[in-house]
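quick one: sequence plus predicted model below, questions after.
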Amino acid sequence: MASPEIEALTQALSRLPGLGPRSARRAVLHLIKKREAAMAPLLRALEAVNERLVTCHVCGNVDTVDPCGICKDARRDPRALCVVEDVADLWALDKSRLFPGRFHVLGGRLSALEGIRPEDLTIDALVTRLEQGGVDEVVLAMNATLEGQTTAHYLAERLERFPIRLTQLAHGVPVGGELDYLDEGTLAQALRARRPLG
């Protein structure tokens, strides 16, 4: 039987996304075996993150500075704004280096089941950013879930008064995807989003 401290660490790790009790126990055993090589650097990194991370007051990104590095980057196109559900989505899009503009993190998505309403998200802050001017295009980069699409629809209605180009990420057949493996919803979306060739 493990000590209460080891059990507490295992419990704490098992609450992380993607780690169940067995994976957490394996991680704890690895940390114990490799105390100097694994545990000490992990403790230092966790402590630094806990002490230094802040939320950017402009976009909602998490960084060690406020405004964040993305908001301060003069090479970014301030006329293009990509709205995402959470920081993980921002990081994924930024890592791709395909979007040259800036971001806005909503902090979630509308969900009747979870009781998440528009006032629970940073939609008012988004509207304020647009009222300040200078944005020509808003890209709604919501996840292809019912809640994500509900959020995108709500935002489209809320932002229609602004003289901006409002776009949404394309959904449908993934690169390398085979039609017979796709669900009906994905196929329907791909058919609706079809475009002319040439």
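Perfect, I can see it now.

switch to C-alpha atoms for all contacts and neighbour counts from now on
Noted.

just the element for the most centrally placed residue in the chain, please.
Compute the mean C-alpha point of the chain, and by Cα atoms, centre = their mean the closest residue is Asp89, 2.5 Å away. Element membership for Asp89 (DSSP states H and E) is helix 87-96.

number of nearby residues for Pro118?
Using other Cα atoms under 10 Å, the number of residues around Pro118 comes to 16.

that one contacts Leu110, doesn't it?
Yes. The pair Pro118 / Leu110 is scored as a contact, 6.5 Å apart, by Cα atoms under 8 Å.

count the neighbours of Glu5 for me.
Residues lying near Glu5 (other Cα under 10 Å) number 9.

and if you look at Leu46?
11.

and for Arg76?
Close neighbours of Arg76, defined as other Cα under 10 Å, add up to 14.

chain neighbours aside, what residue packs nearest to it?
Excluding its sequence neighbours, the residue lying closest to Arg76 (Cα to Cα, 6 or more residues apart in numbering) is Gly101, at 5.0 Å.

for the protein, which segments count as strands?
For the chain, applying DSSP state E gives strands covering 54-55, 62-63, 77-84, 101-105, 137-141, 165-168.

put this beside the first:
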Amino acid sequence: MAREGSDDIQALIAQVARLPGLGPRSARRVVLALIRRRATQMTQLAALMARVAETSRECVRCGNIAEAELCPICADPGRANGELCVVESVADLWAMERGRAFPGRYHVLGGTLSALDEVGPDDLGIPRLLDRIAEENVTEVILALNATVEGQTTAHYIAEALEGGSVAVTGLAHGVPIGGELDFLDDGTISAALRARRRL
């Protein structure tokens, strides 16, 4: 059987294949493309990866990825407007920021509650979130969690923990995406869109 490159190349392919969204075939294509452009892309990529590995850390307040103790969002006094958006992951935070529609601050849980995986409130730092809400005079908590069973379970748990307090708890609307066609939507999305209908 023919070998595909040296042991180092095989090890690199195996490491790349472990990245989300990439399998062995995609990893081989990525590694071959980098090797073909090793003088430009590969060297720059290696240097950037080493620098990010050295300088990146979690924001001590919200869990975002930052280069300082506080991320730029938490360090910005203009974002301290009483609105706190709770998300599952840093990827979700970045997706919200791409829309440039939310002017407040975030809190990254790092996952969702899951009895199957033995992930409880303490594993997600939910008690720390509740302390933060009290300390920062938060007036509204927006639960921007994924519309999965685990995401909704986590949202209900946090909402119940905040029930009876002075903090408004809201969630993102679910329904028909902009540019979406009804024929291509699943039943759950159509049902959520009907429940969230509004007067025109």
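Received the coordinates, thanks. This is a predicted model, so every value here is computed, not measured.

fetch the TM-score of the aligned pair.
Superposed pair, TM-score by TM-score structural alignment, normalised by the length of structure 1: 0.95. Supporting alignment: 197 aligned residues with a Cα RMSD of 1.2 Å.

just to revisit the earlier point, and for Pro118 and Leu110 of structure 1, which residues touch both?
Listed contacts common to Pro118 of structure 1 and Leu110 are nil; contacts here mean Cα atoms under 8 Å, 6 or more residues apart in numbering.

does Ser14 of structure 1 really touch Ala27, like I thought?
No. Counting by Cα under 8 Å, Ser14 of structure 1 does not reach Ala27; the two are 9.7 Å apart.

ok, back up a step: so what's the aligned residue in structure 2 for the residue nearest to the centre of structure 1 up against?
Asp89 of structure 1 maps onto Asp92 in structure 2, with residues paired by TM-score structural alignment. By Cα under 8 Å, 6+ apart, no residues touch Asp92 of structure 2.

mind checking how far Asp92 of structure 2 is from Ser56 of structure 2?
Note on Asp92 of structure 2: its distance to Ser56 of structure 2, by Cα to Cα, to the nearest Å, is 18 Å.

again with Gly171 of structure 2
When Cα to Cα is the yardstick, Gly171 of structure 2 and Ser56 of structure 2 sit 30 Å from each other.

got it, and Ala101 of structure 2?
Relative to Ser56 of structure 2, and taking Cα to Cα, Ala101 of structure 2 is found at 26 Å.

the more surrounded of these two?
Ser56 (13 against 8).

so what's that one up against?
Ile65, Ala66, Glu67, Ala68.

burial of the aligned residue in structure 1 for the third one, as a residue count?
What it means is Glu67 of structure 2. Taking TM-score structural alignment, the alignment pairs Glu67 of structure 2 with Thr64 from structure 1. For Thr64 of structure 1, the count of nearby residues is 16 (other Cα under 10 Å).

what about the residue lying closest to Thr64 of structure 1 once chain neighbours are set aside, distance to Leu42 of structure 1?
Counting by Cα to Cα, 6+ apart, Leu53 is the residue found nearest to Thr64 of structure 1 once chain neighbours are left out, at 4.6 Å. According to Cα to Cα, Leu53 of structure 1 stands 16 Å off from Leu42 of structure 1.

relative to Pro196 of structure 1, how far out is the corresponding residue of structure 1 for Asp131 of structure 2?
Aligned counterpart of Asp131 of structure 2 in structure 1: Thr128 (TM-score structural alignment). To Pro196 of structure 1, Thr128 of structure 1 is 37 Å away according to Cα to Cα.

between those two, who's got more neighbours?
A direct count of neighbours by other Cα under 10 Å for Thr128 of structure 1 and Pro196 places Thr128 higher, at 10 against 4.

ok, that one to Thr145 of structure 1 distance?
Remark: distance between Thr128 of structure 1 and Thr145 of structure 1 (Cα to Cα) = 27 Å.

and Ile164 of structure 1, by the same measure?
For Ile164 of structure 1, the distance to Thr145 of structure 1 - Cα to Cα - is 25 Å.

give me the more crowded residue out of these two.
For Ile164 of structure 1 and Thr145, the more surrounded residue by other Cα under 10 Å is Ile164, and the numbers stand at 17 against 10.
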